[in-house]
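Colleague: Coordinates for the following, if possible.
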Amino acid sequence: MYTYLISSLAMLNFGDTPPFSYQSFLKICQEFIPERDIEILKDISRVDIENIEVHQPTLKKWYTFEVTLRNELVKLRAACKKIDLEKYLRPTDDDLVESHLTHIAHLAYQSHSILEGEEILDRGRWQKLDDLEFGHYFDLDHLICYACKLLILERWQRIKSSDSHKLLEQTLQG
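Modeller: Model (predicted):
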């Protein structure tokens, strides 16, 4: 069931236009995979990832990566502003911080523009998804990584199609 579905999906590359929306992706998947797996794919788009109990191993690794990356950014911002970071850090299942995460966060934090920093972060996320996807060609793990990548592409499509001045103004205000 996964083989046909995955082999029919368009290949995703960072910076490309998404071939279809995340919602369309979910509809396509509904024709081929069990409902319990659809529910896992739906959870991926949730924003409050710190409050989700996850049992699927790949998704758990992805959420741990994302929370750890955000924590690294908190550490950099707190050090710069000389504030207590403890109330902003989120718990993770893994206390080990991969050194490349610190590097990604540092590069993004030091970038000359907000968009450049966001691109650095999303390229780091994309690389992590490539790592998680390795060895998973026709299974739920592959679809999880695909869904995460599709959400990244959708985000960049929104950024590219928005008014850059309005986007900058909203970012600086909020």
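Colleague: C-alpha only now, for contacts and for neighbours.
Modeller: Will do.
Colleague: Can you give me the neighbour number for residue 20?
Modeller: 13 (other CA atoms under 10 Å).
Colleague: Let's see this one next, to set against the first:
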Amino acid sequence: MSGINYYLLSALPGLGEPGSTPPITRQELYKMVSASPAAARLLEALFLGDDLLQRQALLAGQDSQPEPLLLTPSQIRGEQPLPDFLTIPSSDSPRRIPEDQIWNAYYHWAAQQAKQAGSRFLARWIAQEVALRNTLVLARAKALELEPSEYLVADELADPDADFTALLNEWGLAKNPLQGERLLDDYRWRWLKDHESWFRFTDDELLAYAAQLMLLERWHRLNKAEAQEQSVQK
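Modeller: Next up is the predicted model:
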């Protein structure tokens, strides 16, 4: 572990359980890490996925107050193009859903960042994220009698050993999309807790902390969205 990251980890506040208020923001953590370019690049690879989720939710009308870290407000709203590395080479076959092209490019880019940096955490995180996303795609495709191969992304990066059977059962019973998102993030939190010992005493420990912070912020946003939805219903 580099000296700066060891110092950072010693100085960072402890994180509470799901639903608790984040003690710091992603922006604050990113600023603290900015003095270490290698660590900052890995945080960017991790946090960009959350920005893209917020963008997707906003464009779908599910989130009116996104809080991006890396993308600009115009990019979040779809008014300006995304970074070049999220564009699709002309040689790739177009996806049925344009958003899938962006996710396909993101996962491959993030996996490449993990490989270049030797980040075991980021590689495993992307592998389980791809596996989870594609598992949900298969479930939706089966329910709608669609051809799933047209909607899978970066399938070669997916963790082949991931088992989401129990999660799928819970997710299928969710009363609304917000509850479904909570269930998915609860799984992600458990995954982090189950595997956090793998990443101790390495630079990846900082990334594991950042991923937990990212989930706490996401829960905070979901709480606000749920409160707004309930207010409208009243």
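Colleague: TM-score of the superposition?
Modeller: Overlay of the two chains. TM-score (TM-score structural alignment, normalised by the length of the first structure): 0.83; 166 aligned residues with a CA RMSD of 2.3 Å.
Colleague: need the longest helix for the second structure.
Modeller: Secondary structure of the second structure per DSSP state H: the longest helix is helix 204-233.
Colleague: Who are the packing partners of it?
Modeller: helix 26-33, helix 37-59, helix 120-144, helix 177-195 (3 or more CA pairs under 8 Å, 6 or more residues apart in numbering; DSSP states H and E).
Colleague: Tell me the buried residues in the last one?
Modeller: Spelled out, that is helix 177-195 of the second structure. Buried residues in helix 177-195 of the second structure, defined by neighbour count with 16 or more other CA atoms under 10 Å: 178, 180, 181, 182, 183, 184, 185, 186, 188, 189, 192.
Colleague: can you tell me what part of the first structure it aligns to?
Modeller: Using TM-score structural alignment, helix 177-195 of the second structure corresponds to residues 114-132 of the first structure.
Colleague: do the same with the third one
Modeller: With TM-score structural alignment applied, helix 120-144 of the second structure matches the range 57-81 in the first structure.
Colleague: re earlier: and the longest helix of the second structure, what's buried?
Modeller: Those would be 204-222, 225, for helix 204-233 of the second structure by 16+ other CA under 10 Å.
Colleague: still on that earlier bit, on average, how far is the match of helix 177-195 of the second structure from the matching bit in the second structure?
Modeller: Once fitted to the second structure, stretch 114-132 of the first structure is off its aligned match by 1.4 Å on average (mean CA distance after the TM-score superposition for the first structure).
Colleague: from the chain's centre, how far out does that stretch sit?
Modeller: Between the centre of stretch 114-132 of the first structure and the centre of its chain there are 8 Å (CA atoms, centre = their mean, to the nearest Å).
Colleague: for stretch 212-231 of the second structure, same thing?
Modeller: 15 Å.
Colleague: try stretch 130-147 of the first structure
Modeller: On CA atoms, centre = their mean, the centre of stretch 130-147 of the first structure falls 14 Å from that of its chain.
Colleague: Please name the residues that touch the spatially closest residue to residue 142 of the second structure that is not a sequence neighbour.
Modeller: Distances taken as CA to CA, 6 or more residues apart in numbering place residue 148 nearest to residue 142 of the second structure, at 7.7 Å, with adjacent residues excluded. Each residue near residue 148 of the second structure by CA atoms under 8 Å, 6 or more residues apart in numbering is listed here: 137, 138, 141, 142.
Colleague: For the first one, give its distance to residue 207 of the second structure.
Modeller: It stands for residue 137 of the second structure. Noted for residue 137 of the second structure: a distance of 27 Å to residue 207 of the second structure, by CA to CA, to the nearest Å.
Colleague: next one: the last one
Modeller: Between residue 142 of the second structure and residue 207 of the second structure the computed distance is 35 Å (CA to CA).
Colleague: Could you do the third one as well?
Modeller: With distances defined as CA to CA, the gap from residue 141 of the second structure to residue 207 of the second structure amounts to 33 Å.
Colleague: do the same with the second one
Modeller: As judged by CA to CA, residue 138 of the second structure and residue 207 of the second structure stand 29 Å apart.
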